[in-house]
Structure formats: C-alpha cells, structure tokens
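Novice: this is the structure alone, sequence omitted:
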C-alpha cells in the first residue's frame, strides 16, 4: 500500500501509470466528489485520454458533472485536457422491439464520430454501454457525408442516400435525424450538429447552405459546408444490404422484404451485425494511450454479470417468438472479455478496497454529510461547520445557479457575518482561508481534503437534495386558436356565420377562367359550402368537451344565430358573478403580509428543483398579492408535474411567518397524505406545525387536531372537504389553498365563495388556460401560468397493444433494471387481488402490492408509504392515483382495459409518470379490439399521439377535448362549448369581458377582394395540404404590412422563390390589410373600373373622400353613399393593384 500525503506523491504515481510502470492503481479513502478533483488535477499536470466506467447511469452523470466542476477554466487559462463527454447506454432491453430514443442515439453517434476523427475526449460511460458492441469505425466513416456550396449533387440521389443513413422524411424538420424537401430546397438535421441546415439547389448544384431555427423554421446565416453522419446505429446502404444477403444465405428473414430503409422497423438496431460486419466496442474507438478508470470496480463486475443473465433471458424470449435474433457474441461482450479489454490498457480504479492484482494508493479525505440538525436552522449549522474549518482549509460551497450564489452570500453575511465571494468557476476559489468561496456549478457530495487544503460543501448537504431540471424550453406560446392545418378530412369545423360542419378538404377548382383553392364544408343533408381562403378567418377547428356529441348544423337555418346569442347571455351571467365577487374583494380588508425575510429565503434554498422562470414569476405574483391589503384570489395553472405545489408551499410559509394559519383543501385522501408528507418534510427545519384531517386519522386524533387548530397550535391544516365542516374553527385563518376546485360540489363551492371575500385564496389547477381566456378575465381574476415542462427530457413512450404476458414481463423488467417502479392500473376492486396474483406469476421476482379507495385507511397509507420508500416494485391500483400523486421513481405504467377510461382520465393517469431523467413508458393493454367502440378507439389513438407532458399547451384544442372545459368554467359552460366549439366560445368571452369593462368593441370587417388574376398557393410550390392551409390561415390573420413582409421573407427562405400566383396572393393580402383598417367590405375589379364598398362603421371622414374625388380628375367617382369607383385603363394586374393600393393609402 502507498500512502499519499502530498500532491507530489499523487503526481509521481500518475507519471508512473502513464509510463506503464507497476500494477494498476486503486485509490481508496476518497469521499464524495473528491475522486474527480484528483482526476482533474492529474489531467492538468499531464493530459491523457480517459475512459471512465461506472455501474449505473446516475453514477455516470454524477462523475461527469463533478469532473466538469473541478476542471473548467476561464477563457485564456484552459489546460490541454481532454473534453469530458457522457456516452449513454441504450434505455431499451436487449433484443427489444423498440429502438433507442433519438436523443440518446444523437449523443452516442456524435461522440463516436469525434473519436473517429481524432478528437481528444474523456468519455464517461456505464458498464452496460461498454459491453454493447457498436458499428465499426469503417462503417461509421462510410455513413458520413460532407457537402460544400458549389458541389454538383442530384437532390433525388441525395435524398435516397440520407434515407439509407436512417433519416426520416417529415413535413417540418425540427428534431435530429429528419429531413424534408420542397422543390429546390432540402432541410436536414444531422445528429452531430446542434441545429438543422437548409440546402438550396439550382438544378443539380448546391447554391447555398443555411443554418435555420427548428422553432420558427427561419434561416439565420450561411455556411460553406455541412457534415452529416448516420441518424440511427445501423447503416442500410447497398454494401450493407449485400452483407445482409450473404449472412442470411437467402433464408427467409423478417427483414428480407425491407421495402425502403426509411421503413426499417423499431428495434432494427439489434440486427446490425447482419448488415455491418466486424462490430466493435467503445474500447476500439478510444486512442491506444487511453487510461481506463473504474469507479467502484466491484459494482461494475456485479452489473456485468447481472446484465449477462438478462441478455441470455431476452435472447431466449426473442428466439421463442421467432424473431430470429443475432447471436449474443455478435451484439455483446461477456464479462470475461470486458475484463480482458481492461487489462489490455493501463487502468486505475476508485474503490473501498482494492481488487486482486491492484496496488492500493490510500488518500485521507473526510465526508461532510447532511448539515440538517432537528430544531436548528440550516444556515446556523453551516456557519458552525465553517467557523470550525476556516483556519484549517479553503472552503468551497457549491450552488447550482448565480441567483442561489447571491442568496447564499446574503444569508452568510447578514445573519452570521461570514465573508464570502461568488466564483463562476472552481479555479476562481479564493486562496485566503477566511473567505468562503461560493462556486456556481453542481457537485454530487462534499468532502474535506487535507492535501488540497480544501473543504467542499454542497447546497444539497445544507438544504436537502435537489433534482436539477433539464434545460427545457417553455412550450411555444402562439395564438390559442386551433390551427386549421391539423384538420383531417371528416373533422368538425365551425363557420362563424353558418355553424358546425364537416371539413371535406382543400379543393382546386377553375373559376372565371382562373385556378383557385376552395375549402369544402359539408352540412346537414349533404349541403356543401365552398369557402375561399380569404374567408378562412371565419373558420375554426371544432374543439368541444369529452362526452358531448357533436350536432352538424343545417346550412341557411336560423338556429345557429340563436344558439350564439344564448351562449353569450350565459357568459354574461357568469362574468357578472365573477365581477361582483371581484368588486367585493377589492373593498374588503384582508391581511397585508410582510415582504420575504431571511427565513423565507432559507426555505427557498430547500426546494429540490431549480425554479423555472415562469414558476418563479408565479411565486413572485402570489407574494405581491399577499402583500396587498385586499384579499388575494389567484389561480395558478400548470400542467401535470409543472411545480404548482411549490408555489403553495411558499405562500403557506409566508402566512405562517406572519402569524396566520393556512388551510390546504384537496380533492382526495391520497393527495392530502402526499401534501402532508411534502409540507412536513419541507418545513422540518422550521418551527411550523403541519397537520392533516382525513379518513387516515382516527376520530380521537381528529378531535385533538381541531382543538389545537382553535387554540392556534396548528399552523397549516391539510384535508379534503372535511375542512369546510362547521365544527372546524381556525384561530386566525390567513390563507386558503384550493387544489383542483372543480372536484368539489356546489355546496362546498358556496362556502369557498364566502371565504374568498375574507381571506387570501390561492387556487391550483392542471387545466390548461389559453392566453385568450387569461386576457378575457384580466382584471376580474388573477391568473399565473406555469408553462415550462418539468425535467423529463424524453417523451413518454405510449403503446396500445393486446393484453399479453410477454409485454407485461418485458415492461416491468425494463423498468426494474434501471432501478425504477411500476404502476399497474386495474380499475375493478372486485378482482384486483386476483390480477395482482396473475402478475406475480408472470414476474415472480418482483415485489407487488395493491392499493384502492375501498381499503382500510391505515392499510392504504402503509402501502403508499412502502411504495414511496421503494419497498414495493409494482403497485396494482385503481384510478385512485390519478390526482396529483408524485412518485418520481415510478416511470412505467401499464393500464388494463384503457378503453373503459375517458381521455381526461388516461391523460391524468399517464401524468403520474415521466418525472425523472429516464424515458417513461405507458402501455395501454386492451382485451379485444373487436368489441371496442369507435369512440374508444379514437380516444386511444389521441392519447398515443400526445406523448409529451404539457402537450395540452401545444395542442390546445385537442387538450380541451381531453380535459373537459368544465374543469375551468363549470359543467353548464362546458355544454355550451360543446355546442359552438371552444374557439368561438373564447371569442364571445372576450367580447363580453370588453363590454363589462365598458370598452366598445367594434366588429372587424372581413373584406372580400376580387381581382382579375389567379392568386393562390400552387400545389407545385407547396406539396403538403397541411402547410398550405397553415399559410392561408396565417396570412388571413395579418393586420400589419410589416408582418406580411416577414412571412414573404420566411416563405422565400423555407420554400424557395415565389411563383407568380403566390406573389399575387401576397399583394392581395396587402390590399386586404389596408381595406380592413378602412372598414371596406368589398373591392371588386370589373372591366373598366374597380368598385369599393364601405361598411357603415367606416372611420374614413367624408371630407377626406370628397377631397380625393375633387383632386382625381374624374378618375374617382361616388356610386352611392357607401360606394366609390376607380376608373382604370386597360392594363395588367400590376397596374390595377398599384392604383388600388395608392387609393387605400390616401384614404388612411
């Protein structure tokens, strides 16, 4: 054994390892993140490529982040050390019928590509990723293309080539591995690039290559060349297909009849050895001088053996299912081969004790551990530790964001008078021992390290473990109105003048000798209505509420207009009630709470996630409301798992700090228990008494809680509608938090209405609030919207399939193998235990239990506690779990008989998973498709399409259908929405709100413009109907010529030069924008004149018209009170358009 007492001892050992002298080294005694401090220091003294192997993905991520924390240097000071990269494992089972997620493939291929091209990298990976064979370097190079501006390249051949590289053709290119083509423009998003590229061809020549944004599809700047690589971990080019035929010897194989590489099925990567010879491993890609680093070698060996058993079991299953799998040695190394590959390299390891054949190098370090002391402030505990260390070592506190660094400095200096300095990098840490360095960056665990004269403390050790949100962007906030581009033939649409009909497509017809596009709508009795694109503003995609049948209107009837008036009257009644409550609230005297103090900031630090910007904004808006003297009534809206509970926790703490009590009202007992656990855990370092009233509590205990509540000895009370009982008396209630108010009955809502006039009320809802509704209720109800998705970077894989033992076993084992848990939803209490026994026979190695609403209270609580503590692997449960439960480790859900659930239930159920870094899986297992209704089949199709959490905000109309608008507006309003569609309902809400506020709302005029020219979007220019309708809808909504100019630039950029017909359309749109401002209802071009018809509400002064007529030399003449004619010479459209535009501009 070697004792390491100085940095020189450490460096000498490293130099000997590089030179290949002596045995492999095993470092022992290293605590927390100190392992990566050692590696970082060694690489700075003598740079060298490394392959670091860990037992699990979570350990790999910790090591990766720790290394970055210690190794980063400011610009100009960088050492020549290898760049760290995280090489992920496939998150699928061996021999799976699913392909790895594109984001994982993108990261893997980009690392391999860089290694092939000689980049010096420090690769961090898992043992599973290391055991898996990958495409050879020869094949990877063959799958790489380099294209330069000026190259001669046939676009059709290039498309065929990239298809074989695994790229899929899409209408829009917004994710890696996709491409699209529109005439002479080809968009492509290579996995090795951070952004997509737009290639413009002139014949067969690459004329330009531009980078563009996947969000708005606009080009930013030009580049001279582009490098593309494979998009999947398989190559299906002609040599690969030849190799496949040789390997299979002409035998019938499931992939023999592959019609098109683009059609390659999910899971084709597991057949890669049949297409690509000489598979390699990550070891082959690393340079010869690479040093292999093993983090906890014993754990790695255990994982390798366990993975080997799993591979054998999965191979046997694939063989049994006649899937003709490749042999195990073709796809994976065994643990023996792995050991041999490690021995071929120089290596070092970190472990508790060394393995046989290793030389132990012992380094003394100390662990820090949690600073939580019952009854003591976390900051006080930290300061105690800092004072004890400050003369012995430099002190580093790691925090995740600059904002937290500033808060930490404030807490240290204000409360404890301890000097500190904020450092953006660890290398900026002050050398003086008396100053605490606060470094921005995540660190897995703290440590004391004498030979570095250093002590590191993490914010997790001070405030509790945080889970970092991935850098996810807020979901796009476009207009909430449903996009007509989503329409499929047969969908319902709303025409504002004629009512609900069925969309029958975009038709190209000849009219007056010119080609034009018309939208066809079918009404009751087969009546047809042709809508020109210029009137597309009158069309809306129908979106109603689940459970309501849609009635198609009769063309030309009076019922539609009467229905609109009835709905508007109902909205007026509802809005007046809201306004009345609002006025009462404004004159009532509430509690003006004080601004946040140091204790409040200390609670903020204990939040286990980083706040997203809009979550932070919601918190600030709530705190501002609470500091006003009038009672707060704020609605906080955010989709499942977006962090609404944290807003409530902060508000409750503010109330308690000011001596007021808080009531938290929830719809279910299970949710009450979950909130109780969350609030109790968060407030544990503070003198806050949290209690819960529910059927989990015995009557005697409930009585004691009520007495303590009356005496003011309970600060926060959580419960179901029991909180609204007459026997419940608060000493001084200051805040009421209501979770999902729509779940409470009429009687309860009346009590809540009364409370709203007296105390601050905060309501939480998962119903998506459209921007139009927020604006409509502005000033009547205060709304905060949390619109940033949670930390799950991967979409929820959703599969509808027949019930099968194989699928259940596969799904359960996939989740358990990555350390997760499983929900199995079976919504029949009568045979739920029988179902649990059945599952146990399928997966006997799994710990299973049952939860449902009819269980005895303590038994249900015990089961949920054990599931939360990971003592249960699979929970067979009813839909009792659908409201608000947060069990982040459960990331697979199997729903039995999903056809028996409503869309809203399925969406809420699935929202229980997808809360960790791993991809979540939802399996909807049906018993018989034949007996399923068409409506049920459509529901399952929709839930399969909505794979992203928060897709309610992106696919607004579809989501309201799913969630039911009754959640927000009540069941009566929900019925009205069903009868006229959501978009029109919102329009009426906006009108009513304006009227109630005394604003005069002038009805917009939709000008009809008929010029003697063909003006449309030709199909030859834009092939996809969806994109054509979307463009028609966008230009029809324009009210500003500057916006029109932007769209013209965008279409040139995205689709190529404008054909004449499109140029004509844009010119007519420009006239329509001007005509709309002037309230001109029609512009009609005839042989010798252009006729202008004005609306009676036109803002054009009569004097201006008369002045124009007098100055026109008889070219402009009045026809009637609201009509003018412009005499035109025989000329072309260009001249007619120019004269019309000049006249309109002169009238403005």
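Specialist: Yes, it's here. The structure displayed is predicted, hence computed values, not measured ones.

Novice: from here on, contacts and neighbour counts on C-alpha atoms
Specialist: Will do.

Novice: which parts of the stretch 801-950 of the chain are helices?
Specialist: Using DSSP state H, counting those that start in this stretch, the helices of the stretch 801-950 of the chain run over 805-817, 832-842, 857-868, 903-910, 934-945.

Novice: ok, and what's touching the second one?
Specialist: The list of residues contacting helix 832-842 from outside it, by Cα atoms under 8 Å, 6 or more residues apart in numbering, reads 805, 808, 809, 826, 846, 848, 849, 850, 876, 877.

Novice: the first one now?
Specialist: Helix 805-817 is contacted from outside by 92, 93, 821, 822, 842, 843, 873, 874, 891, 892, 894, 921, using Cα under 8 Å, 6+ apart.

Novice: what is the nearest of those to residue 507?
Specialist: Taking Cα to Cα as the measure, residue 507 sits nearest to residue 921 out of these, at 40.8 Å.

Novice: second structure follows, compare the two:
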C-alpha cells in the first residue's frame, strides 16, 4: 500500500493532483479493511506529518455500486460532486464523471480503469470497464467501491462548517474572498485543500489509521527529513502571514498545527508506536539489533580507476554470483540503456541475459540466467538469495545529460503578438489551455507580468513571462480540440503514448538503417574516360554546396550499399545537375535509370534536358507519361524490359505494374512530396535494392519522414 504526500507546497495556491489524493484515500480505505495476511504500507515523512480524514469519516464516505443497486441519476451526480468528482463531457482522468442519458461514466479513486454504469430507470443494470483513451469497453465487473476523489468534500454539512469557521477565523470582511464565495456556491477552487481543517469536525494523522499492533520501521534519515519538513512548513506559513492583508482575495493561512502535526506531536506518535530503526551500517546482532543480511552492491571503482575492462569484470562477477546460488539482476535507467547494456555485456561473453518487465518476472528469469530490468535505482544491494547491480554501480556516477536548449522567450513573445484571447496554447506540463492575454498579478506586493491561461473547469494558470519557454502555440486545427484539466492525467497519458510511438518509430528507423547497412548494392563508379567529358558540358561553375552534394552522391554510388539520399535545394540552384551526373554514372556502368516526376510538364522538361546532355553518348533515353503516344510508350516499356532503354523519364506512369526493368540500378524522384500514397507504396517497392536519389525544393515533414523510413 502506498500513501504519498500532497504533491504541492505547504500553503500553496495549487491543489494536490486528483491522482495523488485518490492514492491517499485508497490507502486509507485499505487500512480500514481487515486482512488475513500481513500488509506493507510505504510512506514518507511528509505524508505522515500531515493531517487527513478520520477513520470514521473514511468509512462513512464509502459507497458500493453494483448491478441491482438502486440510486437515481440526480442523487448519484450530487454524491459524486460532493465527494470531489468533477463533471465533464468525456471522462479522461481519475476523479471525473460524465452523464450521458442512461449512462454514467466515472473514473473512481484508486481504480486502474474507468467505469461505465448502465441504468434502467433508477437501477444499475450493468457495470463495465472502459479505456478513457478511446472510450471503448474493456470488460464487465460485478461492482466496485466508490471512494471520494478529494479529501476536501463539498457536501451540505461541510460547506456550512467551512462558512462558519472561515468567518470566525478571519472576520466578516473575509466573506468577499473568492475562496469563501466559491465554497458557498458549492464550487471547487484551486488550493482549497489547504483549508481542510475548516471543512471537517476533526482530523486525524496516519498513525490513527494504523492498527494497534502495527510495526513501524523508519529509515535513519527520517528524523532529519521530518525536521526539515517542520522548518519548511513554519517558513511558508510565516511568509503567508507577512504577506497577508485585509483585501479580498488575500491568502489567509491557517496555523501550522491545524493541517500538520507539530514536532512534539510527531515525536509522541513515534514514541507510542512500536518503532524500529533501519540503518545501512553494520552493527553486531543482539537482542535489540536484527541483521537482515542485506548489504551494498559490489563496488567496481578499483576496476574503473585501474583502467580494467569494466564489462569483463561485471561478467566475471555475475558468474561468481550464479555459482554462489544468488539470483543476479541488472537494473537500467531506461529501455534504451538496457538494450545498450545487454549488447555491451554480450560482446564480453555474457550469456543467458533475459529482459524482464516486472520484479517477479526478474526473479523468475534470474533462476536460470541474468535478468535485466528497468528500475529507477541509483544503487543496488546484495541479499542472501538475490543481488542487484545498477548501471551506476558498474559504470560510476551517471553522466550529466546535456541540458535541453531552452526555447527562445523572444521567439514566443513574437508569436504571442499574433495570438488573440481565445486561441489555444500548449503548456509542456499541463497540456492544452486557452490563452486569455497578458495580465499582472501581485507577487510580494509587487506587480508581475504573466500569461493567463484557462483550463477545463474554469481553472486558471498564470505563467510568468520569464518561463514562456514552457508554452507553444497549438499547432492543429482548433475545431474539436478540448481543454485539459489542471492536475489531470489525460495530458500526461497522451504524452506517454506519443513517447511510446516515437520509440517504436525510432526502433523501425534503426532497423531500416541496419538492413540498408548490411544489404549489398551495385558498386557504380564514374567512367574515367566519359565522365570528365560529360561534366565539361555543364555550362556553369558548380557552387560549393552543389559540388559537395555531387561528391556525396558519387561516394554513395561507389560504397557498395544501396544509396538513399535526399537533395534539398531551392528552384534554380542546380539539383538537376546532381541528378544528371548520378544518372550518367549509373547508366554508363550498365544499369538502368528511372527519373520519376509528379507532372507531365516537369517530365517533358527533364526529358529534353537529358536528351541534350547525353547527346553523343551510347545511351538510349525513353519517356513515359499520359501525353506520350501509345506506340512510343509501348516501345519504351518493351525496351525497359529487354534492357535496350538505359534511362527513362516520366510521371507516375513509370510506377505502373505493366512496367518492368531488366537491370534497374538508380531511381531519381523529383518533388517526392507531391506523389500520392499509392504511388509512394510503389516507390517503396522499387527502392528495395536499388540506389535512390530524391530531389525537393520543399522539404515538408512527410518528405523527411519518407527519406528516413524508406
């Protein structure tokens, strides 16, 4: 069971995310249930020092929804709203619900999937799970336990309690505060959780939820971490007090001990519990010291210092671990790092490496070999039956990644000038929001320029102008685009799926490049006698870029593997000359050349240029397009199949299934981005084992993607 702390600062204007609150409430509910087997609760000092709902309140707020249960749609909607759920049009995140006729979609706290309730009148007829990403049903269940989505509830009693205590605490003038007015109207407001004590009759700590016989194990660093937390809470509270004023909207902080345990209460709670201290340092076993026989990982610092091959040392160490009966597990930072580590260790004699996707799978794989798993660990450990090594244990401190280049604030300010209120923008962390314009907000009693964004549910986000690199203009059509919700998971889930797709594409590109690297291609080298004479016919002096492009193409043709080069140049800058020289080299080497153009006009121009430049050389040039007479087209097709036509210039007619080449060696594609999908598939088939040269003056993303993916 995991019990996290709020993912916001003390006395913040931001709320903890619904995901965090859902996880906290699910953990507290799990502690209320009796269990026949031992349970492990993992938490932090920050979470344990914060007050929360009482065990009675948790039990009181739980509801069971299952087929056959009777509850009206209005009553269910009110129940969800008062329990912190947010009504939306389409459910994407935990803590959201939507009502569509007789269907109610909701994403309950602590649930892994969203639920779809089908009503017949006031009776729940069925409960199905569905994927919020595509809204498709994934299965049926017998029912589920509905937990609140927030620790701050807006039922009738809680609102009355808040109103009375807020006036009592801060005076009648405070009734003009946006917080007071929003709660009075039954609306949720960002940051309202920091006034949780005003909503509840009483609060409890995590220790109040633990059974009387619970064993508490704390790390040696817990004492220092708790003290730092208390100091931070006091500091944030004092800053809020100093900045507070009587003006409406001013932040009116509660006392520190209202929402957090006081240092003395923390010490008393630890003294009252059966607390054990865990230390990484060796101590002699005694009546009060229990040795778990867990030690640190093997240190490869001596090998790194002496220049010894570290991978060979790791492979030897893994063999010793296997011989001693321990299960060896290697932990990497990412999938890419794991792949790289597998290859490096394999090159140095490691056998039996197996990739595992979970800890249980890793333990099973390590029974017979070496398990490699992705785990966010800096250092491993050695236990009686298992030994974990991380990349940092083997290779030393992680290399500092090169900082990402920050987007130019000036560039976005220029872009900002083209935006009008109501346009959509994208925040790197929060997703799609609506631009409301530049505004000033008081910070430490001084005005501060910010960009104001509005998100789903009316939430507002103010981005300081010095942090504008986190914003970009929404690039797609705004029609049908929906706003994300602050603190929601939909944006992060979309980003995660896109990252997975990018990884898949990257894997495909790497595989394609690898296949090209090992695939043999025709070695085509310039004819020492004819090529200089052909070059001399060029009536202009080559530019530096043109010269470099020609040399690169000739090197590709002579490399012994299929060329796939993209030449980008503006109109009139000499791309055709690069194609002419490549065609000459290939044709004089005995291979056929096909030049494919998107239009008949362009095909006619290229054919005329080719005929003029190749005049006097023993090469036959044909043409194919819808404007070519039927007799000439038939003769060209027959010549290509027989091998008597050396170069053919034409439109997509060259891509017809009726056209066969005897010894096609080079395909030149002009303005590739103007071809349709069907023609591109035919081009891919032609490009399987031949040299390809693509020319374009407009390198749109599709052209670049085609160049890389083949």
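Specialist: Good, I have the coordinates. The structure displayed is predicted, hence computed values, not measured ones.

Novice: please state their TM-score.
Specialist: Between these two chains, after superposing, the TM-score reads 0.52 (TM-score structural alignment, normalised by the length of the second structure); 448 aligned residues with a Cα RMSD of 5.1 Å.

Novice: how deep is residue 945 of the first structure tucked in, by neighbour count?
Specialist: Residue 945 of the first structure has 13 neighbouring residues, counting by other Cα atoms under 10 Å.

Novice: any idea what it aligns with in the second structure?
Specialist: Using TM-score structural alignment as the criterion, residue 945 of the first structure maps onto no position in the second structure.

Novice: in the second structure, which strand is the longest?
Specialist: For the second structure, the strand that runs over the most residues, judged by DSSP state E, is strand 431-443.

Novice: in the first structure, what stretch matches it?
Specialist: So strand 431-443 of the second structure sits over no part of the first structure, by TM-score structural alignment.

Novice: could I get the buried residue list for that strand?
Specialist: 431, 432, 433, 434, 435, 436, 437, 438 (16 or more other Cα atoms under 10 Å).

Novice: distance to residue 665 of the first structure added to the helices of the stretch 801-950 of the first structure, as JSON lines?
Specialist: Below are those laid out as JSON lines (distance: least, Cα to Cα, whole Å):
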{"stretch": "helix 805-817", "distance to residue 665 of the first structure": "34"}
{"stretch": "helix 832-842", "distance to residue 665 of the first structure": "30"}
{"stretch": "helix 857-868", "distance to residue 665 of the first structure": "19"}
{"stretch": "helix 903-910", "distance to residue 665 of the first structure": "19"}
{"stretch": "helix 934-945", "distance to residue 665 of the first structure": "30"}
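
Novice: of the ones you listed, which approaches residue 319 of the first structure most closely?
Specialist: Closest to residue 319 of the first structure of these is helix 805-817 (Cα to Cα; 13.0 Å).

Novice: where in the first structure does the helix or strand hosting residue 76 of the second structure fall?
Specialist: Using DSSP states H and E, residue 76 of the second structure maps to helix 73-82. The aligned range for helix 73-82 of the second structure in the first structure is 155-164, by TM-score structural alignment.

Novice: about what we covered before: helices or strands next to the helix or strand following the longest strand of the second structure in the packing?
Specialist: For strand 431-443 of the second structure, the following helix or strand on the C-terminal side (DSSP H and E) is strand 446-454. Using 3 or more Cα pairs under 8 Å, 6 or more residues apart in numbering; DSSP states H and E, the elements in contact with strand 446-454 of the second structure are strand 431-443, strand 460-464.

Novice: tell me how far the first one lies from the chain's centre.
Specialist: Mean C-alpha position of strand 431-443 of the second structure versus that of the full chain (Cα atoms, centre = their mean, to the nearest Å) differs by 25 Å.

Novice: which strands or helices does it pack on?
Specialist: Counting by 3+ Cα pairs under 8 Å, 6+ apart, strand 431-443 of the second structure packs on strand 424-427, strand 446-454.

Novice: now with 10 Å, please.
Specialist: In terms of contacts (3 or more Cα pairs under 10 Å, 6 or more residues apart in numbering; DSSP states H and E), strand 431-443 of the second structure is packed against helix 409-416, strand 424-427, strand 446-454, strand 460-464, strand 471-473, helix 490-518.

Novice: and the angle from that strand to helix 409-416?
Specialist: Calculated by axes from the mean of the first three to the mean of the last three Cα atoms, to 10 degrees, strand 431-443 of the second structure forms an angle of 110 degrees with helix 409-416.

Novice: the last one too?
Specialist: Here the directions of strand 460-464 of the second structure and helix 409-416 differ by 130 degrees (the same axes, to 10 degrees).

Novice: where in the first structure does strand 460-464 of the second structure fall?
Specialist: Going by TM-score structural alignment: strand 460-464 of the second structure matches no residues.

Novice: who does that strand touch, helix- and strand-wise?
Specialist: Secondary-structure packing of strand 460-464 of the second structure (3+ Cα pairs under 10 Å, 6+ apart): strand 431-443, strand 446-454.

Novice: distance check, residue 1093 of the first structure against residue 1109 of the first structure.
Specialist: For residue 1093 of the first structure, the distance to residue 1109 of the first structure (Cα to Cα, to the nearest Å) stands at 15 Å.

Novice: likewise residue 868 of the first structure?
Specialist: Residue 868 of the first structure is 81 Å from residue 1109 of the first structure, where distance means Cα to Cα.

Novice: can I get the buried residues of strand 431-443 of the second structure in CSV including distance to residue 133 of the second structure?
Specialist: Output for those, formatted as CSV (distance: Cα to Cα, whole Å):
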residue, distance to residue 133 of the second structure
431, 15
432, 16
433, 19
434, 22
435, 25
436, 28
437, 31
438, 33
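
Novice: so which of residue 1093 and residue 1109 of the first structure has more stuff around it?
Specialist: residue 1093 (21 against 17).

Novice: surely that one and residue 1126 touch.
Specialist: No: applying Cα atoms under 10 Å, one finds residue 1093 of the first structure not in contact with residue 1126, separated by 11.5 Å.

Novice: do you know which of the helices of the stretch 801-950 of the first structure lies nearest residue 798 of the first structure?
Specialist: Comparing these against residue 798 of the first structure with Cα to Cα, the closest turns out to be helix 934-945 (5.4 Å).

Novice: follow-up on the earlier one: check the mean deviation of the match of helix 73-82 of the second structure from the second structure.
Specialist: Comparison of stretch 155-164 of the first structure with the second structure after fitting gives an average deviation of 1.5 Å (mean Cα distance after the TM-score superposition for the first structure).

Novice: hang on, the earlier thing: turn the helices and strands packed on strand 460-464 of the second structure into TSV, including distance to residue 570 of the second structure.
Specialist: Listed next are those as TSV, based on distance: least, Cα to Cα, whole Å:
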stretch	distance to residue 570 of the second structure
strand 431-443	36
strand 446-454	39
